[in-house]
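**Q** Compute the structure for the input listed below.
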Amino acid sequence: MKKLMAALALSLFVGGFAAQAQDKKTSAPSTNIDRIDRETRDLVKKVWPAFVHIGGGSGVCISEDGYFLTNHHVYNDAPKGMEAKTSVRMAGNSRRFTAIPVGADPRGDIVLGKIVLEKGEKVPFAKLADSEKIQIGDLCLSIGDPFLLSGGGSEPTITLGTVTAKNRFQGGYCDCIQIDTAINPGNSGGPSFNMDGEIIGINGRNIASHGKRFNTGAGYAIPANQIRHFLDALKAQEGGAIVVRHGLVSGLKVALGAKAEGALVESVEPETEAADAGFQSGDIIVKMDESVIFNAFRYYGVIGTKPRGSTFKFTVKRGDKTIEFSARNDLPSESGQFGTIPRSDEDARRDGSGGIAGMMDPFKLPPAKSSLGIANGGWKRNPDRKVGGFIMLKFAKVGGEQSPLEAAGLQVNDILVSIGGRRIHYLCDVSDILISVDAGTPLLVKYIRDGQEAEVTVITAARP
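**A** From the prediction side, this is the model:
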């Protein structure tokens, strides 16, 4: 496959001399084009079996034990939504498999699912590429089920194209790959491959033309390296939560539209991660890890490539000095795709989802399955942010019964610090657990009373 582009270039070059060699029935261009056709067909045969049909879209297996990737808006649009089992098929296989969601990244538009297999059973899969190695102009191959043309069959559609740009910032698609393979409704969640048969990204959106949802030659794929950063969190989170959050550096505000060779730090709030790390107003962020930062949008693009709680190495210019330090994206961002610049989850809860609120929102989180009896406004954040947790002010009855927390022994003024092994700092740390945990589930709860930490098992209650 590595010889494919060289062969293509050679065939185009020698094609200019075709008129001088018309008497030769088997010319060099013909030979090279035949080779390209053969190698492309071989590539399709290699990657095609890993394709997954799911709902109204596409997916791809990434392991022999059945883990697969698709878009969040595809899985959420499946018959029973993000939290439910669904039915999938694999390319060339009429069998219907049961699939379950394992982890969801709504902001990044990714769901990790798992096909339920018999003991010892294996399925075809494709490996994730190192997407940092792709270059503009590389050939790529995309697989999907546009407009559901397979008609319920098992044969997806193959298109061949080019990587036309890298590191595009499109809101939740914060660091995406731009491709010109045909990306239409039904292609969402399907893979794009390099010429070695490795997944460079998961296709998810395109630029629409005059409001029409069809291919315009500008499609976007979530890069493999970003997905790889999220995989461990997608596979398992403390407390049984299924939603994986992106994050921001708390207390750090960068200036949009500032004329600077990087991202200009507009302000730093005291007693935050940004202040702890050493940021100062007027700093110019020029690098994060190995990524060059040329403006504020690039900062937001890179910060979204790792899950909340990840550490980044920052390089900043401060006057005539260059300084390096590390900071975490500790502040959970909103889960949905509303807006280009990510807001914190708390800002999104306060301000709502703007124009998308009254529409079908494919990134909307499902309601909680269970309750712990935490009253609205019945808590305040512990001022000791290193410890975290909520100071309990009052409890709420659930279905006319005593709050599960209160029934387990918690009292007003106790500090709730951990649920199911998950540290509590923000409201979504609780709500993301209750989205996934059924009523009647025992959860180990840790709390602080009079300076002493204690723990108790709490049984979640059914939501009325």
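**Q** Every contact and neighbour count from this point should use C-alpha atoms.
**A** OK.
**Q** Now L416: closest residue in space, sequence neighbours ignored.
**A** Leaving aside its chain neighbours, L416 sits nearest to Y447 (4.5 Å; criterion: CA to CA, 6 or more residues apart in numbering).
**Q** Identify each buried residue in the strand or helix carrying the one you found, please.
**A** When elements are assigned from DSSP states H and E, Y447 belongs to strand 442-449. Buried residues in strand 442-449, counted by 16 or more other CA atoms under 10 Å: L443, V445, K446, Y447, I448.
**Q** cool, and stretch 25-35?
**A** For stretch 25-35, by 16+ other CA under 10 Å, it's A28, P29, N32, I33, R35.
**Q** Mind checking which of those land in helices?
**A** A28, P29, N32, I33, R35 (DSSP state H).
**Q** Was I right to think the fourth one contacts F13?
**A** No - using CA atoms under 8 Å, I33 makes no contact with F13, being 11.9 Å away.
**Q** ok, now which ones touch I110?
**A** Contact analysis of I110 by CA atoms under 8 Å, 6 or more residues apart in numbering lists L69, T70, N71, H72, A104, G189, I227.
**Q** Ignore what I typed, I meant Y220.
**A** Y173, C176, I177, Q178, I179, N203, G204, R205, N206.
**Q** Just give me the closest of the residues you listed to A274.
**A** Closest approach between the contacts of Y220 and A274, by CA to CA: Y173, at 24.3 Å.
**Q** Can you redo the buried residues of strand 442-449 as a markdown table, where the extra columns are distance to T157?
**A** Below are the buried residues of strand 442-449 laid out as a markdown table (distance: CA to CA, whole Å):
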| residue | distance to T157 |
| --- | --- |
| L443 | 46 |
| V445 | 50 |
| K446 | 52 |
| Y447 | 54 |
| I448 | 57 |
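**Q** roughly how far apart are the most centrally placed residue in the chain and V243?
**A** Geometric centre of the chain, nearest residue: G108, 3.1 Å, by CA atoms, centre = their mean. Separation of G108 from V243 (CA to CA, to the nearest Å) stands at 11 Å.
**Q** Check D196 too.
**A** In terms of CA to CA, D196 sits 32 Å off from V243.
**Q** Could you also give me the structure for this second sequence? I'd like to compare it with the first:
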Amino acid sequence: MNRPRFPVICRAALAGLLAATCRADHVTDLVPLCVKVKPAYVFIAGGSGVVISPDGLMLTNNHVIQGKRTFDVRLGDGSSYKAKLLGTDPHGDLAALRLELKEGQTVPYLPLGDSDALAVGDETIAVGNPFGLGVIDQSPTFTAGIVSALHHTQGTYTECIVTDTEVNPGNSGGPLITMNGEVVGINGQIATRFGLRSNTGLGFAISAKQAKIWLPRFLAAGGGEVKHGRIPGLAFEEKQQGGEVRVLIKDVADGSAAASAGFRPGDAVLGIDAAPIPSLTRLAALIGMYPEGHEVKVAVRRDGGQLELPARLVAPKRCAIGANFERPRNDDLDVVVSNVEEGTPAATAGLKEGDEILEINGQRIELRNRNEFKALDRMLRMGFNEGDVLAVKVRRSVEGQEPVELDLRLIAK
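**A** Below is the predicted model of the structure:
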């Protein structure tokens, strides 16, 4: 029997009406938040920024300031100020500035929130100046979305927040905000396709946690650059251990900061500052979040027990290993040592003239053209940092004997 269609249509219409009402209510709820947030937004150099304290301290991306030190900026409430660079991190793409205010003057601001408290699915708002739209109507643009992923590595952004909140060129340096009006990230990168500079659904923000760690360094930088830190003297590897993948310390350079901190070959790295380390990628991401001079606590497992080793991070320092290499001849792209300087890391490691480099840290050397040879040559001569521990496999020819393969341990210093 055919049932009347009218009730079905009514139910569908009612469901649509309720859904539309819910959406309208949801959008309406954002209005007071946008009103609250807008005055602390900063138009700067074609990009974005945000004021994070009443005395005019503000954050943006390093790529927004483009090497400049002073700026004319305008807040979302229409007021204009001079801003001066305090410090910058070119590698991590973060910069801090301060607005020049009169004595006792304060400005609207948004506090830095707790990005560690975020969960995938949390709602967020991005405030920015996409494609320079704010130049037209003198007002920033607001977009809404959710947290798509956490603890992500995107190029030089480590431990960053991934969001589907729409961000585009011009949003760089602007805030990623929670529903309670706190800044949990600084938007800086987007995923693109086909070479088009427009968002394809994913944006990447530097976490508020990272910003908080770097702020004291920026305040003391005098307008200069603050470098990232590392633990020199360690070589790592991933291995199966106890049915799971572990990050192990493969080697520790004698006399290095790592040796002084108490690290030993064979230590399993469990975590850094209570954050777990399941892979080498995660290890690099966590270390990459900190500036030089920062002290981390590294949890390791050794001989069945667990230890916590403090380590102060130092800035990378490039150094030469003291070896030069023969130029390619015709199609011969073998990497052969042409000479070794006395008293250098290469000489100490036992590298000799005529040795052919086969592997470095387990990576086989297989070159396809002269450009690749030139790139490798530059890396071998000046591409290592002080304290790097290198496992180098060479093929050595001895007159009257078959060539032999040797494993050498080279410490850059």
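**Q** Check which helices and strands the lengthiest strand in structure 2 sits against.
**A** Ranked by residue count and defined by DSSP state E, the top strand of structure 2 is strand 141-154. Here strand 141-154 of structure 2 touches strand 123-128, strand 157-163, going by 3 or more CA pairs under 8 Å, 6 or more residues apart in numbering; DSSP states H and E.
**Q** Residue range in structure 1 corresponding to the longest one, please.
**A** Counting by TM-score structural alignment, strand 157-163 of structure 2 falls onto residues 173-179 of structure 1.
**Q** The matching stretch vs structure 2 - mean distance after superposition?
**A** When structure 2 is overlaid, stretch 173-179 of structure 1 sits 0.6 Å from its aligned residues on average, using mean CA distance after the TM-score superposition for structure 1.
**Q** Now that stretch: buried residues?
**A** Neighbour counts over stretch 173-179 of structure 1 (16+ other CA under 10 Å) mark Y173, C174, D175, C176, I177, Q178, I179 as buried.
**Q** again with stretch 44-60 of structure 2
**A** Residues of stretch 44-60 of structure 2 classed as buried by neighbour count (16+ other CA under 10 Å): 44, 46-53, 55-60.
**Q** Restricted to strands, list the residues you listed.
**A** I44, G47, S48, G49, V50, V51, L57, M58, L59, T60.
**Q** that's a helix at F373 of structure 2, yeah?
**A** Yes - F373 of structure 2: assigned to a helix according to DSSP: H, G, I helix; E, B strand; the rest coil.
**Q** now, which of the ones in strands among the buried residues of stretch 44-60 of structure 2 sits nearest T153 of structure 2?
**A** T60 (19.3 Å).
**Q** Please say which position in structure 1 that closest one maps to.
**A** Per TM-score structural alignment, T60 of structure 2 is aligned with T70.
**Q** give me every residue that touches the residue lying closest to its match once chain neighbours are set aside.
**A** Leaving aside its chain neighbours, T70 of structure 1 sits nearest to G189 (4.0 Å; criterion: CA to CA, 6+ apart). Residues in contact with G189 of structure 1 (CA under 8 Å, 6+ apart) are 57-60, 69-71, 74, 110, 144, 202-204.
**Q** rerun at 10 Å
**A** Shown in contact with G189 of structure 1 (CA atoms under 10 Å, 6 or more residues apart in numbering): 52-54, 56-60, 68-75, 109-111, 143-145, 201-205, 221-222.
**Q** Please apply the same query to S63 of structure 1.
**A** Contacts of S63 of structure 1 (CA under 10 Å, 6+ apart): A50, K114, K122, V123, P124, F125, A126, K127, L128.
**Q** got the end-to-end distance for stretch 192-211 of structure 1?
**A** One end of stretch 192-211 of structure 1 to the other measures 25 Å (CA to CA).
**Q** Report the buried residues of that stretch.
**A** Buried residues in stretch 192-211 of structure 1, defined by neighbour count with 16+ other CA under 10 Å: 192-195, 197-207.
**Q** do the same with stretch 237-252 of structure 2
**A** Across stretch 237-252 of structure 2, burial judged by 16+ other CA under 10 Å covers R246, V247, L248, I249, K250, D251, V252.
**Q** Which ones among those residues lie within strands?
**A** Within those, residues falling in strands by DSSP E are R246, V247, L248, I249, K250, D251, V252.
**Q** quick one: the helices in structure 2?
**A** With helices called from DSSP H, structure 2 shows them at 6-37, 62-65, 133-137, 208-219, 257-261, 280-287, 345-349, 370-382.
**Q** What is the most widely separated pair among the contacts of Y220 of structure 1?
**A** Largest separation among those by CA to CA: Y173 and I179, giving 13.6 Å.
**Q** Now for these two: what residues contact both?
**A** Common neighbours of Y173 of structure 1 and I179 (CA under 10 Å, 6+ apart) are Y220, A221.
**Q** distance between stretch 5-14 of structure 1 and the chain's centre?
**A** 37 Å (CA atoms, centre = their mean, to the nearest Å).
**Q** Which part of structure 2 matches that stretch?
**A** Going by TM-score structural alignment: stretch 5-14 of structure 1 matches no residues.
**Q** what residues does that stretch touch?
**A** 1, 4, 15, 27-33, 35-36, 137-139, 195.
**Q** In structure 2, what sits opposite V116 of structure 1 in the alignment?
**A** Using TM-score structural alignment, the partner of V116 of structure 1 in structure 2 is E100.
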